[in-house]
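> quick one: sequence and predicted model below, then my questions.
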Amino acid sequence: MSSQQPPLGISFEFFPPGTEVGREKLLQVRDALASRQPRFFSVTYGAGGSTQARTRQAVRAVGESGITTAPHLSCIGSEKAQLRELLAEYREEGHDSLVALRGDMPSGMASIGELRYANELVEFIREETGDHFDIAVAAYPESHPQASNLDRDVENFVRKMHAGADMAITQYFFTAEAYFHFVDKARALGVEKPIIPGIMPIVNYTKLARFSDACGAEIPRWIRKQLESYGDDADAIAEFGTEVVTRLCQELLDGGAPGLHFYTLNQSVPVLKIVDQLRA
């Protein structure tokens, strides 16, 4: 993702909107965040049917910003021929960065596909395209929810990196020690490439709790209790969330993190508050 990095190495993730209103909002959010000179944008992936079509539309729309855009590519539920076609399309459109993921089985699909794990997907991309793409993979500082333990999960992560990945982006977390511990374990197993922490702004406690339960991200008890005390006071939640996440980001950067990747949920204001506080 570009070698000309701004002083604060930030990047932003979007998801493909499903409505015309959502598509218009995405363009506004894209432009607002592009003004902060991110290293790259990423766009999440739909594995089949209309969801995949929305992904392709979103990748084109985000890429029109002129910012390097990294489409997500998932192997679960996808055949090699389909992936090969997508890779060719992305190359033709000028994309040179990808986020390679195992993904989840799409609802209603019976076949797991020809590739089962993200390391196999990374190997396939390299076999098909050589060094054309910069490839990012996922990392889970608090362990993947399906992993038996952290050591096994780090071993799986190392396989992805050694398969040809250039960098990693973590699942979001709220405890810096979890990130640094994970990085230390990966470094001990020979991983030298950047491991960028994923950052989730705190905007809506109910949604955050649901996301976190689903993906295995731990919300520390003191944060949960404080957020619960605000009830439906959206302004108080936003103010507290900005304070907590900005402090986390600063701790990560001070500790040597190579950048920050924000999960925007297609909103600009919460992310910009954090980024601008950090730059101030």
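Sure thing, it's come through.

> CA only for contacts and neighbour counts going forward, please
OK.

> quick one, strands of this protein?
Using DSSP state E, the strands of the chain run over residues 10-14, 40-43, 69-74, 97-101, 134-139, 167-172, 195-199, 260-263.

> now the helices: where do they sit in this protein?
All helices of the chain, identified by DSSP state H, fall at 20-34, 49-63, 80-92, 118-129, 150-162, 176-188, 205-215, 221-229, 234-254, 269-279.

> Ile112: which of the strands of the chain is closest?
strand 69-74 (11.3 Å; CA to CA).

> neighbouring contacts of the closest one?
Residues from elsewhere that reach strand 69-74 (CA atoms under 8 Å, 6 or more residues apart in numbering): 40-45, 47, 59, 62-63, 95-103, 118, 121.

> try it against this one:
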Amino acid sequence: MTKDQVLDQPLFGGLPGDIAVSFEFFPPKSEAMAAQLWETVVTLAPLAPKFVSVTYGAGGTTRERTHATVARLVKETDLVPAAHLTCVAASKAEIDEIADQYWDAGVRHIVALRGDPPPSDGGRFAPHPEGYRNAAELVEGLKKRHDFEISVAAYPEGHPDAVSLEADLDNLKRKLDAGATRAISQFFFSTDAWFRFQDKALAAGITAPILPGIMPVTNFAAIRRMSGNTEIPAWMEAMFEGLDERPGPRGLVSAVMAADLCRRLYAGGVRDFHFYTLNRADLSYATCHLLGLRPVTGKTA
């Protein structure tokens, strides 16, 4: 289907559903949150994601909960879990031990990140004196330890700590050259920003897959806080004005907006999408449905 054919279709009716998806979860803090997460897993599993990732808190604060969540996914589902692992506040020996535990638990996919420092460090990253200095070193260390499949982070509008987009692309290339399989991008809301980034990545010699990170808006005020270097367009501000107090209408607007972003990416050749679910199934499921994806018969959590 050509770009013009995709964009000329009424809403999303002509999309053939030939996309691949993955979903990100975070480890629950309570029994109620664990129940909500598992309900989300059960709802999204029939969409047959390529993998599902579980995040890792700043400074390793969710280490045990992340491991427990990933271990449960391995034991109780057919999903392919990817465990996040960071360089923050851990020595190489500690990270080796964590990597061994994941390998022994049957985990074969790691999302390797430099990681965010805990708030007590003033937001500035400082390597552990006996640890990995950056994500590229972490990737190299993990690959030497076990033959993990490794995903890394990409930033279409640049990492907040990067001195330039070009320097950020150089860092991405180092991570991939160190042995990573793919990159997963930070969320964004501008297709122009994505395609500019994609072109620059190709020009920099980056040929590994880069999955666009899609964040359906569950709370617009929270999106503002999390945006970092991500531009929030004026039209988006207008679209969500007054909706944080109206979750029903906000959800409808959010799903259609996320699907339209994906539709435009699809028209540009993108077929793989990574959804930041925030442990809620409804918006990600609705977006995938609008893109033509349907449950796979017999595929359950």
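Yep, it's here. Here the structure is a predicted model, which is why all the values come from computation and not from measurement.

> I'd like the strands of structure 1 laid out as JSON lines, including distance to Val29 of structure 1 and mean neighbour count.
Shown next, in JSON lines, are the strands of structure 1 (distance: least, CA to CA, whole Å; neighbours: other CA atoms under 10 Å):
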{"stretch": "strand 10-14", "distance to Val29 of structure 1": "9", "mean neighbour count": "23"}
{"stretch": "strand 40-43", "distance to Val29 of structure 1": "12", "mean neighbour count": "24"}
{"stretch": "strand 69-74", "distance to Val29 of structure 1": "14", "mean neighbour count": "26"}
{"stretch": "strand 97-101", "distance to Val29 of structure 1": "21", "mean neighbour count": "25"}
{"stretch": "strand 134-139", "distance to Val29 of structure 1": "23", "mean neighbour count": "24"}
{"stretch": "strand 167-172", "distance to Val29 of structure 1": "21", "mean neighbour count": "22"}
{"stretch": "strand 195-199", "distance to Val29 of structure 1": "17", "mean neighbour count": "25"}
{"stretch": "strand 260-263", "distance to Val29 of structure 1": "12", "mean neighbour count": "23"}
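
> out of those, nearest to Gly113 of structure 1?
Minimum separation from Gly113 of structure 1 across the strands of structure 1 (CA to CA) falls at strand 69-74, 10.4 Å.

> read off where stretch 82-91 of structure 2 ends up in structure 1.
The alignment of stretch 82-91 of structure 2 onto structure 1 (TM-score structural alignment) covers residues 70-79.

> off-centre distance for the matching stretch?
Put simply, stretch 70-79 of structure 1 sits 14 Å off its chain's centre (CA atoms, centre = their mean, to the nearest Å).

> what is the end-to-end distance of that stretch?
21 Å (CA to CA, to the nearest Å).

> specify the residue positioned farthest from the middle of structure 1.
Distance from the C-alpha centroid of structure 1, by CA atoms, centre = their mean, peaks at Ser229 (29.5 Å).

> just to revisit the earlier point, same list (the strands of structure 1) but as TSV, adding distance to Asp213 of structure 1.
TSV is the format used below for those (distance: least, CA to CA, whole Å):
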stretch	distance to Asp213 of structure 1
strand 10-14	20
strand 40-43	23
strand 69-74	22
strand 97-101	20
strand 134-139	17
strand 167-172	12
strand 195-199	16
strand 260-263	16
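
> which of those sits closest to Ala110 of structure 1?
Here strand 69-74 is closest among the strands of structure 1 (CA to CA), at 15.9 Å.

> before we move on, back to that, can you put the helices of structure 1 in a markdown table and add distance to Ser143 of structure 1?
Putting these into a markdown table (distance: least, CA to CA, whole Å) gives the following:
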| stretch | distance to Ser143 of structure 1 |
| --- | --- |
| helix 20-34 | 30 |
| helix 49-63 | 27 |
| helix 80-92 | 27 |
| helix 118-129 | 15 |
| helix 150-162 | 5 |
| helix 176-188 | 9 |
| helix 205-215 | 10 |
| helix 221-229 | 19 |
| helix 234-254 | 18 |
| helix 269-279 | 25 |
